[in-house]
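>>> structure for this input, please:
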Amino acid sequence: MKKLEAVIKPFKLDELKDALNNLGIQGMTITEVKGFGRQKGHTELYRGAEYVVDFIPKIKIEVVVPDSIADEVISVIEKTARTGKIGDGKIFVINVDDAVRIRTGQRGEGAIS
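Next comes the predicted model:
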């Protein structure tokens, strides 16, 4: 199994959720995060004072999928989240040794379906 962590622009969330649902992925974890990379921050004016905003709001999506569909899911995330501009985000791929459904004790791929 693979855990895919995608950090994307917030306005892409609904479109990506729909695209993943179309692949049959029904469960995911969403976290509001802040960060910066090449996009850097920007300066804002508030009540006459200048403030540097270093961290840009992003959304982190976490989903665990069987190895057999990981590449397809990565492609869908990449295609859906891409705007072609700096700050589109990243996808991290992490090996998952096991998963346990707490309610039933079911383990492995059965716990993520």
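>>> please make it C-alpha for all contacts and neighbour counts, starting now.
OK.
>>> the strands in the chain, which residues?
Using DSSP state E, the strands of the chain run over 2-8, 29-35, 42-46, 49-53, 56-65, 90-95.
>>> which stretch among those comes nearest Gln106?
strand 56-65 (15.1 Å; Cα to Cα).
>>> tilt between the longest helix belonging to the chain and strand 90-95?
Determined from DSSP state H, the single longest helix within the chain is helix 67-81. Helix 67-81 runs at 170 degrees relative to strand 90-95, counting by axes from the mean of the first three to the mean of the last three Cα atoms, to 10 degrees.
>>> this one next, for a side-by-side:
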Amino acid sequence: MKMIRAIVRPDAADSVAEALADAGFYSMTQVHAFGRGKQKGISLGSIRYDELPKTMILMVAEDDDVEEIVKLVNFKAYTGNFGDGKVFVSPVDEAFTVRTGQPGL
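Presented below is the predicted three-dimensional model:
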């Protein structure tokens, strides 16, 4: 299993979530976040925005599904401009359902 954390523009989050659901990946958590990437924020005239609003989409998926999920996120979140986002993939050793205590997804 893998944990996928996709940090995207807030206006792209719904499009990403819909595309994932249409592909059969329903389970996810969305979190409103603020941050900056390599561009270190943006400057508009004399105003500097150090941290920008983002949406983080978190999901755990089977190893075989990770490539498809990452492709969907990249396709739906892409604008070609700085700040489109980032996707992180990391291993998950175990998962348990709170209600039943059962292991697995």
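>>> and the TM-score between these chains?
With the length set by TM-score structural alignment, normalised by the length of the second structure, the two chains reach a TM-score of 0.91; 104 aligned residues with a Cα RMSD of 1.5 Å.
>>> just name the most buried of the strands of the first structure.
Compared across those, strand 2-8 shows the largest average neighbour count, a mean of 22 (mean count of other Cα atoms under 10 Å).
>>> strand 90-95 and that one, what's the angle between them?
In terms of direction (the same axes, to 10 degrees), strand 2-8 of the first structure departs from strand 90-95 by 170 degrees.
>>> map Asn21 of the first structure onto the second structure.
Mapped onto the second structure by TM-score structural alignment, Asn21 of the first structure lines up with Ala21.
>>> nope, Arg101 of the first structure is what I was after
Using TM-score structural alignment, the partner of Arg101 of the first structure in the second structure is Thr97.
>>> roughly how far does that match sit from Ala12 of the second structure?
29 Å (Cα to Cα, to the nearest Å).
>>> quick one: which of the two has more around it?
Ala12 (19 against 10; other Cα atoms under 10 Å).
>>> do I have it right that the more buried one meets Ala77?
Yes. Counting by Cα atoms under 8 Å, Ala77 is a contact partner of Ala12 of the second structure at 5.4 Å.
>>> need the residues touching each of those two.
The contact sets of Ala12 of the second structure and Ala77 do not overlap (Cα atoms under 8 Å, 6 or more residues apart in numbering).
>>> Ala33 of the second structure and Thr55 touch, don't they?
Yes. The pair Ala33 of the second structure / Thr55 is scored as a contact, 5.6 Å apart, by Cα under 8 Å.
>>> now the longest helix of the first structure, how far from the centre of its chain.
Centroid displacement of helix 67-81 of the first structure relative to its chain, using Cα atoms, centre = their mean, to the nearest Å, is 11 Å.
>>> coming back round to it: I'd like the distance between the match of Arg101 of the first structure and Met56 of the second structure.
Taking Cα to Cα, one finds Thr97 of the second structure at 22 Å from Met56 of the second structure.
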